[in-house]
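Q: Okay, sequence plus prediction incoming.
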Amino acid sequence: QLKLKLPYKQESVIPYLEPGVEYCVSVSITTTFNPTSIFSERRCSFTSPPPSEISQFLLLGLCGVFGLVVFLLLGRLIRIHVQTSNLHCLNIRSHTYSCVMKTPLTRDP
């Protein structure tokens, strides 16, 4: 049993209740003119249910898919950047490739 003394408000919130648990509340109001009062009838209610494990796995899966997509896009961007850099490949008839990198000191023939 838990006993709380709270100042009067239209609505009071108890922040440290556990999710998915039934709590019963009974209220007594004490004033300066009436220091003793009787408790109200008990009212019982469940707090919100705890989050399901399925939603946690779904969130982890979505984060994993998002990370994979970002990884693949970055790889694609790096590949495009490397292909369009200053590296020029010449196709020779024997189907071998020789690549020549242009530098600021070399001139085109």
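A: Perfect, thanks for sending it.
Q: From now on I want contacts and neighbour counts done on CA atoms only, so please keep to that.
A: OK.
Q: Hmm, residue 88 is touching residue 97, no?
A: No - the criterion here is CA atoms under 8 Å, and residue 88 misses it with residue 97 at 10.3 Å.
Q: Which of the three states applies to residue 75?
A: helix (DSSP: H, G, I helix; E, B strand; the rest coil).
Q: could you measure it against residue 81, distance?
A: As for residue 75, its distance to residue 81 is 10 Å (criterion: CA to CA, to the nearest Å).
Q: Residue 89 contacts residue 100, correct?
A: Yes - with contact defined as CA under 8 Å, residue 89 reaches residue 100; the gap is 6.2 Å.
Q: Count the residues that sit near residue 25.
A: Other residues near residue 25 number 13, with proximity taken as other CA atoms under 10 Å.
Q: doesn't residue 44 make contact with it?
A: Yes - taking CA under 8 Å as the definition, residue 25 is a contact partner of residue 44 at 6.3 Å.
Q: here comes the other one, which I'd like you to weigh against the first:
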Amino acid sequence: YWFLSRKKVLDLLPSLDIPYTTLKVIIFYYLFSIPIRITAPFAFSDMHYSLFLLLHRIIMILSAGVLIYCALSVTAAVNKLSGDEPAKGTALAFLLNILYIQHRINKMSEPKHAYITRAS
């Protein structure tokens, strides 16, 4: 949801490739699968319920992969925009995803030195 809610701002970053349609499909799946997940143990036989759980876990793994891809893509674009790549930046983007990206964006938006803001 974070990537979709900041689409206008993220589109301004250089060479960014975020699969917005895939993110929308993932959100749609998780929102509309809640009733199915609640009623599945009662409505499905044991074999069908096992298949449902397997499909749900596969979609969960693919969703995590898409999220990591988006986080690494935005981190690379932020690094290109800022001109420097902090040590362990990619690893932190992989582990912390949105928290790290928002931290980097906040750091870029604050003034570097107090005397620069006073002079301007």
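A: Nice, I can see it. Bear in mind the structure is a predicted one, so any value in this text is a computation, not a measurement.
Q: now what about the TM-score between them?
A: After superposition, the two chains reach a TM-score (TM-score structural alignment, normalised by the length of structure 1) of 0.34; 46 aligned residues with a CA RMSD of 3.0 Å.
Q: Remind me which helix or strand residue 44 of structure 1 belongs to.
A: strand 43-46 (DSSP states H and E).
Q: Remind me what that strand packs against, helices and strands.
A: Contacts defined by 3 or more CA pairs under 8 Å, 6 or more residues apart in numbering; DSSP states H and E place strand 43-46 of structure 1 against strand 22-25.
Q: which secondary structure elements does the strand it packs on contact?
A: Using 3+ CA pairs under 8 Å, 6+ apart: strand 22-25 of structure 1 touches strand 43-46.
Q: Go through the strand it packs on and flag the buried ones.
A: Residues of strand 43-46 of structure 1 classed as buried: none (neighbour count, 16 or more other CA atoms under 10 Å).
Q: burial measure for residue 72 of structure 1, as a count.
A: There are 12 residues near residue 72 of structure 1, going by other CA under 10 Å.
Q: Ok, residue 55 of structure 2 next?
A: 11.
Q: and if you look at residue 97 of structure 1?
A: 11.
Q: In what element of secondary structure is residue 99 of structure 2 found?
A: Using DSSP H and E, the element containing residue 99 of structure 2 is helix 98-109.
Q: ok, and what's touching that helix?
A: 2, 71, 74-75, 78, 82, 92-93 (CA atoms under 8 Å, 6 or more residues apart in numbering).
Q: Recalculate using a threshold of 7 Å.
A: Helix 98-109 of structure 2 has contacts (CA atoms under 7 Å, 6 or more residues apart in numbering) with 71, 75, 92-93.
Q: Could I get the full set of helices for structure 2?
A: 2-5, 7-10, 20-32, 34-43, 46-82, 89-96, 98-109, 114-119 (DSSP state H).
Q: Return the list of helices and strands in contact with the fifth one.
A: Read it as helix 46-82 of structure 2. helix 89-96 (3 or more CA pairs under 7 Å, 6 or more residues apart in numbering; DSSP states H and E).
Q: any idea of the angle the helix it packs on forms with helix 98-109?
A: Orientation note: helix 89-96 of structure 2 sits at an angle of 130 degrees relative to helix 98-109 (axes from the mean of the first three to the mean of the last three CA atoms, to 10 degrees).
Q: I'm done for today, thanks for sticking with me.
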